[in-house]
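# coordinates only, no sequence provided:
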């Protein structure tokens, strides 16, 4: 399968990433495909050694690759240090949607005092609350519900059925995927004689620029202070961000992660899928947490951290689990033996 794109020359594409080229700079491409399936006038890239056999036989007109692989490329090439990064930039440019004229579906419900910027796309059954500010080139796809006093900055896209509660701020060039909920109440409850009393959630959510929020991800509003998602953060699908969480810029979090309330995650962190982060913790900048880890203490230094045990055959897991329960007794016995050995050594 190939993806049709705008037409561009080899030189135009190389200029986007400051690359050198092999071949005719006037060569045109108008599609993107994998090395294996690419045909004439299509662009591909090579960054994984597993696909080296396809590089040698590809029919792609242009391949993005590293200089070390140039000799094996039978076609025109864009030569860069990081082919995957270059592909991301070039593919983004090739597939950008032209700026639209303002389109407002007849079924839109828009309250008083809504400010609507130029070239906005407001899809069917969208609801926008009073005093909200929707800036230029913003797309709100079908079924989005935008609360009161919401700000959505230039060039942001909200896909179908996104819900944004009152007073939320969303920055420029953000992408929020279908089913996401931004600004719902945090899980604040107080116990009164065995019954739970709801604690008002009075803060909001502030999202920076170039943030992406995955499908069905939820970001809760702060209890008193705000929940903050800084510039460049990337959140995968099905993530729960609790109240008063602060995520530093350019951190990426994979699917099904849960971050409990009032935790702070630093800049340029990577959180593996299925991980859990307990509340009121601080994670330093440049921390990588591997998949399905449980973070129970603050992490004060950058590095790679893991927890849990890998999958095993069930019978072996049971044996190891029994040994795990015996660790405390074993540790005490070893300590006693060490004391006895020390006494013997001194005599």
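Arrived safely, thanks for sending. Here the structure is a predicted model, which means the values were calculated and not measured. Residues are numbered from 1 along each chain as shown.
# rest of the way, CA atoms for contacts and neighbours
Will do.
# looking at this, residue 323 is in a strand?
No. Under DSSP: H, G, I helix; E, B strand; the rest coil, residue 323 sits outside any strand and is assigned helix.
# and it, how many neighbours does it have?
Residue crowding around residue 323 was assessed by other C-alpha atoms under 10 Å; the count is 12.
# check residue 55 too.
Counted by other C-alpha under 10 Å, the residues lying close to residue 55 total 24.
# cool, residue 71 as well?
Residues lying near residue 71 (other C-alpha under 10 Å) number 8.
# just the one 4 residues further on next, same as before
If you count neighbours by other C-alpha under 10 Å, residue 75 ends up with 17.
# the structure to be compared is supplied as follows:
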């Protein structure tokens, strides 16, 4: 589709400097854009590329627009505006409703007439598939599971028995929702499995990345709030609760029964121990290990940056002597007193 800059300015509270009648069809990077494309700059380190771009228009702040002679869509937040323009120009692929001939749909399941059930998908006993839902190839929707309107499951997504998925969600390939939590009781030298009897309940407008796993609750439910964004390869354990509009980056792991507040961010490869409470508006940097609850909003880190290996080995050797050094320092302080 093609949209004029005037229409984009009206939709996204911007203003056009230059030809407002220019129509753009796609979004693109500054160096790859052509006359029917729109690009953006939100970080000034890319401003040097402005002089060489062939984009039909560029989304800029008022200050950055002074460095550019071409047509500009001027807004307060170019990154956010770009996201909205990209969504408008590149909507999800349309589909025709129906059930593929190779799909297996239990006769007790309720499937909306506007939904699509893809090749080799399986829809279980008394499952409910809402309006305009897209179920991709090879997906499994378990017994009694519910999928809300306009939610999309890409290929090979598993929604296990009795899980509840809200509206307007997106699940990328390989996501597994509702597998058993890691629950065992010691039986001498062996382990006895504890049945995992809860569900996963996911709100509206949630996105779940490829190969991310969310375990069902042991007795209560694992709950993912509205607007949560989960990257690829995340593990969320049983009975975890993630608050609204929290975003978690790739390879993070959240242990069982931890509660994460609203509007939090968790960096890639971070680990959060079990049975903790993380307050609203907490931001945890990448590769941090969180072993205690966090009661106040703010930014938290618990990782060491990479150093030359020789320096790291010296520092690591010193770590083994910290207790001894602390005792010696305490004796010296006592003598000085």
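Received it, and whenever you're ready, just let me know what you need. Note that the structure is a prediction, hence the values are computed from the model and not measured.
# what about the helices in the stretch 201-337 of structure 2?
With DSSP state H, counting those that start in this stretch as the definition, the stretch 201-337 of structure 2 shows helices at residue ranges 309-319, 322-336.
# with distance to residue 151 of structure 2 added, can I get these in CSV?
What follows is the helices of the stretch 201-337 of structure 2, written out as CSV (distance: least, C-alpha to C-alpha, whole Å):
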stretch, distance to residue 151 of structure 2
helix 309-319, 48
helix 322-336, 54
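# okay, the corresponding residue of structure 2 for residue 192 of structure 1 and residue 195 of structure 2: tell me how far apart.
Taking TM-score structural alignment as the alignment basis, one finds that residue 192 of structure 1 is matched in structure 2 by residue 187. In this structure, residue 187 of structure 2 and residue 195 of structure 2 are 15 Å apart, going by C-alpha to C-alpha, to the nearest Å.
# quick one, what contacts the match of residue 192 of structure 1?
Counting by C-alpha atoms under 8 Å, 6 or more residues apart in numbering, residue 187 of structure 2 touches no other residue.
# likewise for residue 35 of structure 2?
Under the criterion of C-alpha under 8 Å, 6+ apart, the contact partners of residue 35 of structure 2 comprise 24, 54-57.
# repeat the analysis, applying 7 Å as the threshold.
Residues counted as contacts of residue 35 of structure 2 (C-alpha atoms under 7 Å, 6 or more residues apart in numbering) are 54-56.
# and what of residue 59 of structure 1?
Each residue near residue 59 of structure 1 by C-alpha under 7 Å, 6+ apart is listed here: 38-40.
# and with 8 Å instead?
Going by C-alpha under 8 Å, 6+ apart, residue 59 of structure 1 touches 35-40, 75.
# same check on residue 198 of structure 1?
With contact taken as C-alpha under 8 Å, 6+ apart, residue 198 of structure 1 is in contact with 188-190.
# now do the residue at minimal distance from the centre of structure 2 against residue 264 of structure 2, distance only.
To find the centre residue of structure 2, average its C-alpha atoms and take the closest one (C-alpha atoms, centre = their mean): that gives residue 230, at 2.3 Å. Relative to residue 264 of structure 2, residue 230 of structure 2 is positioned 12 Å away (criterion: C-alpha to C-alpha).
# shared neighbours of those two, anything?
Both residue 230 of structure 2 and residue 264 are contacted by residue 247, under the criterion C-alpha under 8 Å, 6+ apart.
# aligned partner of the residue nearest to the centre of structure 2 in structure 1?
Matched to structure 1 by TM-score structural alignment, residue 230 of structure 2 sits across from residue 235.
# repeat that for residue 123 of structure 2.
Superposed on structure 1 with TM-score structural alignment, residue 123 of structure 2 falls opposite residue 128.
# next: residue 33 of structure 2.
Alignment of residue 33 of structure 2 against structure 1 is given by TM-score structural alignment, with residue 38 as its counterpart.
# how about the nearest residue to that match, chain neighbours excluded?
residue 60 (4.8 Å; C-alpha to C-alpha, 6 or more residues apart in numbering).
# leaving out the residues flanking it, which one is nearest to residue 131 of structure 2?
Nearest residue to residue 131 of structure 2, sequence neighbours excluded (C-alpha to C-alpha, 6+ apart): residue 149, at 4.7 Å.
# cool, and residue 196 of structure 2?
Take residue 196 of structure 2 and drop its neighbours on the chain: the residue closest to it by C-alpha to C-alpha, 6+ apart is residue 218, 4.1 Å away.
# what about residue 312 of structure 2, how many neighbours?
13.
# oh, I was asking about residue 324 of structure 1
Other residues within reach of residue 324 of structure 1 by the criterion other C-alpha under 10 Å amount to 11.
# corresponding residue for it in structure 2?
Alignment note: residue 324 of structure 1 maps to residue 319 in structure 2; criterion TM-score structural alignment.
# which residues of structure 1 does stretch 58-75 of structure 2 align to?
Following TM-score structural alignment, the aligned partner range for stretch 58-75 of structure 2 in structure 1 is 63-80.
# re the thing from before, just the buried ones from the contacts of residue 59 of structure 1?
The neighbour count (16 or more other C-alpha atoms under 10 Å) marks 35-36, 38-39, 75 as buried among these.
# which members of the residues you listed are the farthest-apart pair?
Between all members of those, the longest pairwise span (C-alpha to C-alpha) is found for 36 and 75 and amounts to 13.4 Å.
# list residues touching both of those two?
For the pair residue 36 of structure 1 and residue 75, residues contacting each of them under the criterion C-alpha under 8 Å, 6+ apart are 58-59.
# one step back: from the contacts of residue 35 of structure 2, pick the one nearest residue 268 of structure 2.
In terms of C-alpha to C-alpha, no member of the contacts of residue 35 of structure 2 lies closer to residue 268 of structure 2 than residue 55, at 33.1 Å.
# any idea how far residue 47 of structure 2 is from that closest one?
According to C-alpha to C-alpha, residue 55 of structure 2 and residue 47 of structure 2 sit 14 Å apart.
# who has more neighbours, these two?
When neighbours are counted by other C-alpha under 10 Å, residue 55 comes out ahead of the other of residue 55 of structure 2 and residue 47, with 25 against 17.
# and residue 160 of structure 2, what's its match in structure 1?
For residue 160 of structure 2, the residue aligned by TM-score structural alignment is residue 165.
# repeat that for residue 101 of structure 2.
In structure 1, the residue paired with residue 101 of structure 2 is residue 106, using TM-score structural alignment.
# so is that match in a helix, a strand, or just coil?
Using three-state DSSP, the secondary structure recorded for residue 106 of structure 1 is coil.
# okay but residue 40 of structure 2 is in contact with residue 60, surely?
Yes. Under the criterion of C-alpha atoms under 8 Å, residue 40 of structure 2 makes contact with residue 60 at 6.2 Å.
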